[in-house]
Every structure is written in structure tokens, then in C-alpha cells.
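Colleague: Sequence and predicted structure are below.
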Amino acid sequence: MPMVAGKVALVTGAGAGIGRATALKFAAEGAKVVVSDVNVEGGEETVAMIGKIGGEAIFVRADVSSSKEVEHLIIKTVEAYGRLDCACNNAGVEGKIAPLADQPDDNFDLIMGVNAKGTFLCLKAEIAQMLKNGGGVIVNLASVAGLIGFPGLSPYVASKHAVNGLTKNAALEYAKQGIRVNSICPGGIDTRMLDSLAEQSTGGAQSTHEMMDPLHPIGRIGTPEEVAELIVWLCSPRASFVTGANIPVDGGYVAQ
């Protein structure tokens, strides 16, 4: 039986990468999907891809750093499908690589605004709706940078540590009301974001795979689809005793 049959799932940042793979996996496992992104073209393309595999989805544009846009996103979700059962707060940005003393203030504000505040605002709105439903499941996208430090990425590291902290607190506050909240902490995953970080780090002297594959004990970076498998499992009844966890999916990176 499909893992999330009959459920309504929301995925932010679903216009590409992990978000797109997660939206497709939700659809393949029986959920109706609300695809959200600031990139309209990418989001609509994800909806079309879901349609091609026989799934059902709508696109709602939303900037997760705006409380009004997040609230509108939840309203449109309920208007379309009547409820919200599962949410994956995936939208995020990586920003610029530089030592902390050289980090521009606006880079910090951008990263914290999308990654930390955006997760906070989505949690607020999603939990409020799930309380009306009688429960639900939320998965936040953190990073191995939410577990350990990375020189040159202080704003990003701070934002992802914040995501893990918000996850733990929300899980504790709403466990008795039937809402589970977890975060996952991907290592290097084959996405545009990782390509950007590799380009900034090496100036194009090395490809993403040349730079990142050897850093992972498993010998390679991961795929968005591998991350999506974990996200949808966490949202399913199969993970009914899992809440408040910050789970690495990183090919052994943080075990080193």
C-alpha cells in the first residue's frame, strides 16, 4: 500500500532539487501535493511532472520569508484539498562563502530570513492548520551544517542549527496533540545549491563531484531521490514513533 495514500502534502522549494524529488515521491506514494516555490516556472514544471505519473498537484507561489505569503499558501492548500496532513519545509538558500568577519550583513539577513525565519513561519502556519485536522507530520530541511561547522559558511551554519532547534522545540510542544516534527540533515546532494558552493569554493577548478565525492565515506554525493525517500517515510505511519529527531542523510559525513 502507498505510504501516504489519501494524504495532502505541502512541499516548499519544490521547483527543483530535493523539493521536486520530494513532491514527486509524495505523489507516487498516494498524496495530493501542493507544490510551492518562488520560481513559478520550476514549480509549474514539477506539477506537470506529477501529472505525467498520474498524480494530483497544484502550484502556489510563495516566499517563505513573508508571513502573509505563507498564510496565503496554507489558505490555498485548504481551499484546494480541505486539509493539510504532511509538510516538507525545504525552501532554502546558501548565500556567499566568506570568513565570518568578511560576511556582508545582507547575506546574513537573506540566509536567516529564508532558512530560519522561513521555517519558523511555515511551522506556525502548518501547525495551526494541523491542529484543526487533529494532527499531522512536518519535516524540516536542515543540513549537516546544522550539526557541525563549515568554515566560510557561518550564516548558513547558523540558519541550519536554528532549523534543528526549532524542530526539537516544535516536536516537544505538539507531540501530545498528534503532530510529529522532524528534521533531516543532508550531506552533499546533487543539486544546484551544491554546484554553487563548489563553484564558489574552487572557482570552477573542480567539478562538484571531484570536490565533494571524496569527502563522503560512502564515496559519492547523494541524490535528491534518496533524500525524498526518507522525507516521505517520516511523514508516513511507518514512522509513527519518530519525532524531535535531527537525522543525517549524508553518506557517513558527520560520522568521521
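Modeller: Everything's here; your move.
Colleague: C-alpha only now, for contacts and for neighbours.
Modeller: Noted.
Colleague: can you give me the strands in the stretch 51-200 of the chain?
Modeller: Secondary structure of the stretch 51-200 of the chain, counting by DSSP state E, counting those that start in this stretch: strands at 56-61, 86-89, 136-141, 179-186.
Colleague: Quick check: longest helix in the protein by residues?
Modeller: helix 154-174 (DSSP state H).
Colleague: What lies in contact with it?
Modeller: For helix 154-174, the external contacting residues (C-alpha atoms under 8 Å, 6 or more residues apart in numbering) are 94-95, 99-100, 107-108, 111-112, 115-116, 119-120, 140-143, 145-150, 179-183, 243-246.
Colleague: can you list the strands of the stretch 51-200 of the chain in TSV and add distance to Glu199 and mean neighbour count?
Modeller: Formatted as TSV, those follow (distance: least, C-alpha to C-alpha, whole Å; neighbours: other C-alpha atoms under 10 Å):
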stretch	distance to Glu199	mean neighbour count
strand 56-61	28	22
strand 86-89	26	28
strand 136-141	22	27
strand 179-186	19	26
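Colleague: Distance to Val33 for these - can I get that in JSON lines?
Modeller: Shown next, in JSON lines, are the strands of the stretch 51-200 of the chain (distance: least, C-alpha to C-alpha, whole Å):
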{"stretch": "strand 56-61", "distance to Val33": "5"}
{"stretch": "strand 86-89", "distance to Val33": "9"}
{"stretch": "strand 136-141", "distance to Val33": "14"}
{"stretch": "strand 179-186", "distance to Val33": "19"}
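Colleague: that older thread, pull out the buried members of the contacts of helix 154-174.
Modeller: Using 16 or more other C-alpha atoms under 10 Å as the burial test, the contacts of helix 154-174 include 94-95, 107-108, 111-112, 115-116, 119-120, 140-143, 145-147, 179-183, 243-246 as buried.
Colleague: Among those residues, which are located in helices?
Modeller: Short answer: these in helices (DSSP H) are 107-108, 111, 119-120.
Colleague: And those residues, which is closest to Ser236?
Modeller: Distance to Ser236 across these (C-alpha to C-alpha) is lowest for Thr119, with 20.8 Å.
Colleague: quick one, what contacts that closest one?
Modeller: 64, 89, 140, 163.
Colleague: Asn115 versus the second one, what's the distance?
Modeller: The reference is to Asn89. As judged by C-alpha to C-alpha, to the nearest Å, Asn89 and Asn115 stand 9 Å apart.
Colleague: go on, the first one?
Modeller: With distances defined as C-alpha to C-alpha, the gap from Val64 to Asn115 amounts to 9 Å.
Colleague: ok, structure two:
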Amino acid sequence: MSTTGADGRSVIVTGAGSGIGRATALAFAAQGARAVVADLNAEGAASVVGETEAAGGSAVAVTGDLSEQEVVDRVTATAVERFGGVDVLVNNAGIMDRMSAVAEVGDAEWGRVIRVNLTAPFLLTRAVLPHMLAAGEGVVVNTASEAGLRGSAAGAAYTASKHGVVGLTKSLAVMYRDKGIRANAIAPGGTSTGITVDVEAGAHGPAALGACMGDVDRLAEAEEQAAATVFLASDAAGNVNGVILPVDNGWAAV
């Protein structure tokens, strides 16, 4: 991807109806990319498409649960049919857990967090890879988390899911680096997105984590996370592969 613009590239951004995903889709569109805005929330996705088109860009919304293969296939087909392929995939969609410690995690919480945060990026990456391989190039940028770098930034399910995203990113980078495909991830720290966490009163997990969460200092803006993703997808990062980039005001260095 050009250092000066996305030059009509086809970009899929998941979780693009709000927060970091919204900022990322708009940042790519501002550089000339054609964006598939994928989100569970139809209203949010439509709003981002409207913003993009009002600014003279091109975007299309696809709604549904990305942990379902049918939705993954629809997102991929939309990019190929509308925009001619998939140049960049941004696996950003994710959900928080309840900050639950291992003994407190129910099957439903575990299953849902792993499916959305880890299985969905795997499914979509697997779906777009044939198109990238046929083109001889492509970029995948995943949204990991500080919780993918340490054990003290979220509950057990979210932490495990984001460690999995880190591993998926590195595996992809190694296995396809000779095919013209790069894979990297951002690891956001605290970011101002309006996400709330449903913490169970008196639970051990939130209490244990409380003493570890004081080093965030300044919350990032969603646009700062988006800028890092756009950079990793650009030619300026052409030799950057398999990197997990903290965007956290130095929290990972504490």
C-alpha cells in the first residue's frame, strides 16, 4: 500500500461500526481505500458508510456475527465482488469479558469471548488468504491488546483470546512471508471508545486486577489506534512482519 494513500485498495475492517474500527475504516477511506465495513450493529455500520460516502469515499456495509462462517463468506464475497479482491484485512471486532478469574468464568462467557475475539479473526483470515495468495500480496492487521502481552489487563477469557490473536498473527507472518503477505497486530492500551465492562460485584477477578490497572496514565483516542493500523498496512511498513505493536503510552514498558 502506498505511503501517501490507499490508492483504491480493497480493505475489510471488522467491528467498524464504532470505536477503533470506525476510526480505522474512516482513516483508510480518507486515503482512498474502498472499505467493507463489517459489524454486528447494522445502524453503526450504515452510519460509517454514510460518513465515508459524504467525504467522497467508497464503502459498503455487511452486518452479522463474524464468528459464523456464513457471515465470513458474505464479507469476503462482498469485497471481491464490489472491489475486486482483498488487499488489507483488519480483524478488529472484539468483546470484553467480565474481568472474571478462571474459577469464575462460565462456559457461556468463555465460549462467546473466544469465538468473537479469536475464532472470528481466524475464520476471516482463512477466507481471504486464497485471494491474497492469488494476487501475490496482502496485509493482515489484527487488533490484539495489552491483555495479549500480560496477565493483568483483563479477565481470563479475554486474556486468553488476545494471547491467541498474538500467536495467530505471528504464525501467519512466518508461514506466508514468502508469499508476499504480511501480518502484524496493534496492542491497544486503555482507549476512549465508550466500551463498558459488566463486572460482577464482589468477584475475585476484578478485585485482583484492580491493583494492576493504575499505569495506563493517558487514554488513547480511537484515531491514534487507527493511525497505527494504517501505518502497519502501508508500504512504509513493508519490512515489518510478525510485530505486535503496543499503542499504550508506554504501559507495556512499565
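Modeller: Thanks, I have it. Note that the structure is predicted; figures quoted are calculated from it, not measured.
Colleague: Got a TM-score for the two of them?
Modeller: Put the two chains on top of each other and the TM-score (TM-score structural alignment, normalised by the length of the second structure) is 0.91; 244 aligned residues with a C-alpha RMSD of 2.0 Å.
Colleague: sorry, back to before: which residues are common contacts for Val64 and Asn115 of the first structure?
Modeller: In contact with both Val64 of the first structure and Asn115: Ala91, using C-alpha under 8 Å, 6+ apart.
Colleague: quick one, what contacts Ser201 of the first structure?
Modeller: The neighbours of Ser201 of the first structure, taking C-alpha under 8 Å, 6+ apart as the test, are Ile97.
Colleague: what does Ala98 of the first structure give?
Modeller: Counting by C-alpha under 8 Å, 6+ apart, Ala98 of the first structure touches 152-153.
Colleague: The equivalent of Ala98 of the first structure over in the second structure and Gly155 of the second structure, how far apart?
Modeller: With TM-score structural alignment as the criterion, Ala98 of the first structure lines up with Ser100 in the second structure. If you measure Ser100 of the second structure against Gly155 of the second structure using C-alpha to C-alpha, the figure is 5 Å.
Colleague: what touches both of the two?
Modeller: Residues touching both Ser100 of the second structure and Gly155 by C-alpha under 8 Å, 6+ apart: 205-206.
Colleague: So what's the residue count around the counterpart of Lys117 of the first structure in the second structure?
Modeller: Counting by TM-score structural alignment, Lys117 of the first structure corresponds to Thr119 in the second structure. Using other C-alpha atoms under 10 Å, the number of residues around Thr119 of the second structure comes to 19.
Colleague: ok, the nearest residue to Thr119 of the second structure once chain neighbours are set aside - contacts?
Modeller: Here the nearest residue to Thr119 of the second structure in space, its sequence neighbours aside, is Ser67; by C-alpha to C-alpha, 6 or more residues apart in numbering that works out to 6.2 Å. By C-alpha under 8 Å, 6+ apart, the residues touching Ser67 of the second structure are 115-116, 119-120, 123.
Colleague: Nearest to Ala29 of the second structure among these?
Modeller: Distance to Ala29 of the second structure across the contacts of Ser67 of the second structure (C-alpha to C-alpha) is lowest for Ala120, with 23.4 Å.
Colleague: and the closest one, what is it in contact with?
Modeller: Ala120 of the second structure touches 66-68, 72, counting by C-alpha under 8 Å, 6+ apart.
Colleague: Try it again at 10 Å.
Modeller: By C-alpha atoms under 10 Å, 6 or more residues apart in numbering, the residues touching Ala120 of the second structure are 14, 65-69, 71-72, 91-94, 114, 126.
Colleague: what's in contact with stretch 216-224 of the first structure?
Modeller: Contacts of stretch 216-224 of the first structure (C-alpha under 10 Å, 6+ apart): 16-22, 186-191, 194, 208-215, 249-256.
Colleague: Give me the buried entries from those.
Modeller: Buried subset of the contacts of stretch 216-224 of the first structure (neighbour count, 16+ other C-alpha under 10 Å): 16-22, 186-190, 194, 208-209, 212-213, 215, 249-251, 253-254.
Colleague: And stretch 26-35 of the first structure, end to end?
Modeller: End-to-end distance of stretch 26-35 of the first structure: 11 Å, with C-alpha to C-alpha as the criterion.
Colleague: Please report the distance of Ala101 of the first structure from Ala145 of the first structure.
Modeller: 19 Å.
Colleague: related to what we said a few turns ago, my guess is the match of Lys117 of the first structure contacts Ala93, does it?
Modeller: No. When contacts are counted by C-alpha atoms under 10 Å, Thr119 of the second structure is not listed as touching Ala93 (11.1 Å).
Colleague: Now list whatever residues contact both of these two.
Modeller: Jointly contacting Thr119 of the second structure and Ala93 under the rule C-alpha under 10 Å, 6+ apart are Leu66.
Colleague: hmm, back to that, which of the ones in helices among the buried ones among the contacts of helix 154-174 of the first structure lies closest to Val33 of the first structure?
Modeller: Nearest to Val33 of the first structure out of those is Thr119 (C-alpha to C-alpha; 18.7 Å).
Colleague: Look up how far Glu44 of the first structure lies from the closest one.
Modeller: The gap separating Thr119 of the first structure from Glu44 of the first structure is 22 Å, by C-alpha to C-alpha.
Colleague: tell me which element the aligned residue in the second structure for Leu24 of the first structure falls in.
Modeller: Under the alignment (TM-score structural alignment), Leu24 of the first structure pairs with Leu26 of the second structure. Secondary structure assignment for Leu26 of the second structure, by DSSP states H and E: helix 19-30.
Colleague: so how far does that helix sit from its counterpart in the first structure?
Modeller: When the first structure is overlaid, helix 19-30 of the second structure sits 0.2 Å from its aligned residues on average, using mean C-alpha distance after the TM-score superposition for the first structure.
Colleague: helix or strand right after that helix?
Modeller: In N-to-C order, the element after helix 19-30 of the second structure by DSSP H and E is strand 34-39.
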